[in-house]
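Asks: coords please:
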Amino acid sequence: MARMGQGFCPAFNQRVYEAAPGIICEQDVAVKMRDGVTIYTDIFRPKNATEKIPVIVSWSWFGKRPGEGMSEWQIMGVPPQTVSNLAKFESPDPMYWCYNGYAVANVDVRGAGHSEGDVHMFTHQDSEDGYDFIEWIAQQVWCNGKVGMAGNSGVAMHQWRIAAYQPPHLACIAPWEATTDLYRESIFEGGVPALSFNEFIAAQVTGMGGVDDQVAMARKYPLMNGYWEDKIPDFSKVRLPIYATAGFSHFHLRGSVQAFRKAKSRKKWIRMHRDFEWPDSYNPDNLEDLKRFYDRYLKDIHNGWELTPKVRIDVMDAYDCDYQVQRKENEFPLERTEYKRYYLDAGKMTMQDAPVEVKSSVSYDGNTEEVVFDMEFTEDTELTGYMYLHLFVEADGHDDMDMFFNIQKADKDGNWIPWTTLGEPHPGAWGKCRVSHRELDPELSTKFQPVMAHRRELKLSKGEIVPIDVEIVPSSRIWHKGEKLRIQIAGRYIREGWFEPLAWDTDNHGKHIIHTGGEYESFIQVPVIPPKFRSGDYVYR
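Replies: Have a look, this model is predicted:
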């Protein structure tokens, strides 16, 4: 366990007080876990409630009173005073939910703040504690016995794991943006280690004990094993109502969609969007939407929620312009998807829809250069779902390669057309691959999503050319006639001006070589979505 220290931990102060007009707070309430460890929670609820009410739980190791002593919350992309100082980071705001007839419980999990023990990062211990807390709070005299969970990012990640333990009084969850396979989506995305960023995240936790040192464990266990598998929820046991979201612009994307697809609940909904997670979470329209979900499953109000489309998708276009907003769909990936392959030609740095006959190759410096392959669309084309790359690659001067991929749009003259989030250009739908991790897991892989096993390293020998299959995170975007599909390939992460300290610990030396044509059929498979209706020149998507 590693020591903690950079987060915020307010003074221990057990009391009951009026936190805002009409809202009372029971502060630093002690709750005992099954093994005798005591954790602490702040419970906000309407002061003059005449009926028993449901409770929404925020469960994470971020401190439960981060706004204490601040004049206002500062949340990127959210105007000042939008979120009250009573809210926990990335969590439901009591000054919205209490005024709508809900209690909110902000929990310092085991090891966080003044809670006893050590912080367990997304492990079975954390899930058991979540189970115990939910069953405890459901029995409180003011509670109607129905408990929900809410929050985005780290607060969302816990929800899937706790729901898999099936606490009897957990009635529904709303995990908005959640990494759900820490190894594949965060610590070793594509096999490329991202240890410095995860050290930054762990440093935000403050408590009296230690914290599960995932970075030290990554150095000790760089391949998939029981430690990492323990952090993956058992989605087959997640059977309660779910309202999830997935943002196309953030690193929680893959996990959010995987969880939605794999959860066994028959009552599950997802909203897929371009925006960053924080402004999306506190958008008033989205709050009202979430309230309808909670009203249905925590208050048993028959408000027609079941008529909400199972899948809603923002089809992105350019910059902050979306081609379609919250388009209604029944499933994801879409049943009407037509998968097509475009074959790379290194001789021309283009792609085409038929295999390339002539062999050629292109190389770039693994640390400083990049290459792009472009293909012009001759008609409006929507790509929604999963893409993947099948490439033949070679390392010149080393026994491994770390490769970074972005799927982009360019105009007819080759100028990049990004989409934006928080006003900044986004690099595009992405994928990564450490070539020594190229072996796939046959049980997890599908015809549209290759999934690496990460069970062993397969180093390259001099002159060896190997095939790799690289999954690209799901996305939804329109390319207009004359615009170009672009694949950007480099040995590093390419992005400027972004506020999060994203970084990967690459191991590149010498040149990366991509082979195409002839026996080296390198291609990208894309999910083409045909229009729902077409009549002459009229197209409805």
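Asks: alpha carbons only for contacts and neighbour counts from here, please
Replies: Will do.
Asks: From the chain's centroid, how far away is stretch 281-293?
Replies: Computed by Cα atoms, centre = their mean, to the nearest Å, the separation of stretch 281-293 from the middle of its chain amounts to 19 Å.
Asks: For the residue nearest to Arg184 when sequence neighbours are not counted, list the residues it contacts.
Replies: Once flanking residues are discounted, Arg184 sits nearest to Gly190: 6.4 Å by Cα to Cα, 6 or more residues apart in numbering. Counting by Cα atoms under 8 Å, 6 or more residues apart in numbering, Gly190 makes contact with 184, 431-434, 437, 452, 470.
Asks: and for comparison, fold this next one:
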Amino acid sequence: MSENESHTSFLETCFGFRKAAQNFTKLRPDLSLGDPTVCFPGFRQHVTIFKAGQQIQKDAKRLPVDLVMHERVPVIFCQMTPSCITMSPNGKKLGTTVLEDFPFRALVPKHWLLGPDTAFWYAKGYAIVNVDTRGAYTSEGELIIMGHQEAQNEQPWCNGKVGLTGNSWLALSQWKIGSLRPKGLAAFAPWEGIQDIHRDILCQGGTNPINTSGTLRADRAIAESVPKLLLMYDSREWPDYYAGSSCRGLKRFFNCFLKGHRDNGWLVTPKIRLSILNLGLSGLDSTVNRSELEWPLARTVYTNGSIKFRYHVPADMETTGHFTTRLAVLCPSNAGMDLFIQVCRLRGPSFYKQGVLTIRLQNTVVLRLLKLLHDWQIGLQNVGMLFRWRSNEQLRVSHAHKKSTFAAPLEPVYNHVSEIPLEKEEIRVVEVPLRPSGIPQKDDIMELTSPGICVPTLQGEDVGNHVIHCLDREHCSCLVIPCA
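Replies: Predicted coordinates for the structure are as follows:
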């Protein structure tokens, strides 16, 4: 099959999935470019005149003189400049995701687009190219989330050095573009984005998606000879990406590779920096930006937790690393089963879940209210995305038989290219990897649950009774805990 035939077949599959997904998805209506909520109405040049004595905003001082404002004036670069490119189907506000979908708009100011802050980067000598994929926002054509699209390779104002930047989908596209190694690409910085579309979003664990992962696996796949930095932060991706410290660090990275400032210190900075979450809203800060020499941590000791699925933490301990769940499972009525695994922390006489705020609010009153909701476990259905509660993962048992080359000790990764159905009355031992988690405190309860829930699936195997067996010590069902 030729490359064009393969791509045509891929597009036909995408349209088929889209038609099926319409049974589960409520589509967001389009907004016109004239809508007042639109962030970017396009490159419309116009002149606005403000008269002396006019009050621009309520409570603002009146203007002492006339002001003439020329908006969206084309700029001619006085010298060749590097460019930072971001590309996604999100649109400059309209598209698959808008920040208004998140509590407090994820602390991202309303005048910022999904992408790098142009006010910061222009002042640092960079051109920002914010690309809408075909069919997104004002770009013509059909909106295809995945697939190849052509792009113009060179611009006369660019110095020939290009960097990719952005988070979420804007990071996903960087892994694919980077793998093609286009001319001019000097560096890219995927700020939390999946690397393996099949494993991390389409069929995570062989099932339909719940969340995304893959940054840690992607870092391990990059050769140590390649200059790289693994950064784990303590908030959600959007506020962290726009934070001043993050922008300054990213500027030093791009200055090194896009402007040739090899002596600016980036090459000798620690290449692994961790943030360890302190669960429970106790007032204790999380550990942020801690330097390490390797990942996973070489000093980690893996301990089997209780087969009772609740583990009493005997002392303060750090669990920085990959949890793994080993389960001996049986499904008497079906040849396939989907596992959904969660590990959370419980505290206090009522065994309330312990979470951590994912954005850094400055309003003391709001913080106290959120702590009240957290501690009493009430009203959380309205603010759930503000908290991170647990490590979770899922796995289709029929896929858990052949490990991928991406697998590592105590971090199983499966190929997902073939299935071995369960035989009648077969007890199968499987390993389910979970995402790294934070620090439990003394007398916390670490709870492992398998809720048996899933998102709407096109081909589900989560039917019938699921049985978990204890078995003997060597093959027992347990939670493997990383103790650093």
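Asks: so what number do they get for TM-score?
Replies: The TM-score (TM-score structural alignment, normalised by the length of the second structure) is 0.73; 401 aligned residues with a Cα RMSD of 3.4 Å.
Asks: re the thing from before, and the alignment partner in the second structure of the residue nearest to Arg184 of the first structure, which of the three is it?
Replies: Using TM-score structural alignment, the partner of Gly190 of the first structure in the second structure is Gly205. What DSSP: H, G, I helix; E, B strand; the rest coil gives for Gly205 of the second structure is helix.
Asks: Gly205 of the second structure and Gly336 of the second structure, how far apart?
Replies: 13 Å (Cα to Cα, to the nearest Å).
Asks: now Asn255 of the second structure
Replies: Distance, Asn255 of the second structure to Gly336 of the second structure, by Cα to Cα: 52 Å.
Asks: cool, and Gly464 of the second structure?
Replies: From Gly464 of the second structure to Gly336 of the second structure the distance is 9 Å (Cα to Cα).
Asks: And the two? Which one has more around it.
Replies: Gly336 (22 against 13; other Cα atoms under 10 Å).
Asks: Wait, a helix at the more buried one?
Replies: No - counting by three-state DSSP, Gly336 of the second structure is not found in a helix; it is coil.
Asks: What separation do you get for it and Arg105 of the second structure?
Replies: 40 Å.
Asks: The first structure: which residue goes with Leu422 of the second structure?
Replies: Using TM-score structural alignment, Leu422 of the second structure sits opposite Leu460 in the first structure.
Asks: Grab the nearest non-local neighbour of its match.
Replies: Asp399 (4.5 Å).
Asks: Which residues are in contact with the closest residue to Ser361 of the first structure other than its chain neighbours?
Replies: Nearest non-adjacent residue to Ser361 of the first structure, counting by Cα to Cα, 6+ apart: His515, 4.4 Å away. By Cα under 8 Å, 6+ apart, His515 of the first structure lies in contact with 346, 359-362, 391-394, 522.
Asks: Next, the contact list for the most centrally placed residue in the first structure, please.
Replies: Using Cα atoms, centre = their mean, the residue of the first structure that lies closest to the mean C-alpha position is His252, 1.3 Å off. His252 of the first structure makes contacts with 153, 177-179, 185, 246, as judged by Cα under 8 Å, 6+ apart.
Asks: what about 10 Å?
Replies: His252 of the first structure makes contact with 152-154, 156-157, 176-181, 185-186, 245-246, 277, 473, according to Cα atoms under 10 Å, 6 or more residues apart in numbering.
Asks: does the residue nearest to Ser361 of the first structure belong to a helix or a strand, and which?
Replies: Using DSSP states H and E, His515 of the first structure maps to strand 511-516.
Asks: now the helices for the stretch 51-200 of the second structure?
Replies: For the stretch 51-200 of the second structure, the helices defined by DSSP state H, counting those that start in this stretch occupy 118-123, 169-180, 197.
Asks: Trace Gln174 of the second structure over to the first structure, please.
Replies: Per TM-score structural alignment, the equivalent position to Gln174 of the second structure in the first structure is Gln159.
Asks: residues in contact with the nearest residue to that match once chain neighbours are set aside?
Replies: The shortest distance from Gln159 of the first structure to any non-neighbouring residue, by Cα to Cα, 6+ apart, is to Pro175 (6.2 Å). Pro175 of the first structure sits next to 149-160, 242-246, 256, 259-260, 270 when contact means Cα under 10 Å, 6+ apart.
Asks: again, only using 7 Å
Replies: Pro175 of the first structure makes contacts with 150-152, 156-157, 159, 243-245, as judged by Cα atoms under 7 Å, 6 or more residues apart in numbering.
Asks: And Asn415 of the first structure, by the same measure?
Replies: Asn415 of the first structure neighbours (Cα under 7 Å, 6+ apart): none.
Asks: Which residue in the second structure aligns with it?
Replies: Alignment note (TM-score structural alignment): Asn415 of the first structure maps to Tyr352 of the second structure.
Asks: got it, and Val526 of the first structure?
Replies: Using TM-score structural alignment, Val526 of the first structure pairs with Ile481 in the second structure.
Asks: Which of the helices or strands spans that match?
Replies: According to DSSP H and E, Ile481 of the second structure maps onto strand 478-483.
Asks: Name the residues that touch that strand?
Replies: Taking Cα under 7 Å, 6+ apart as the rule, strand 478-483 of the second structure contacts 300-307, 317-327.
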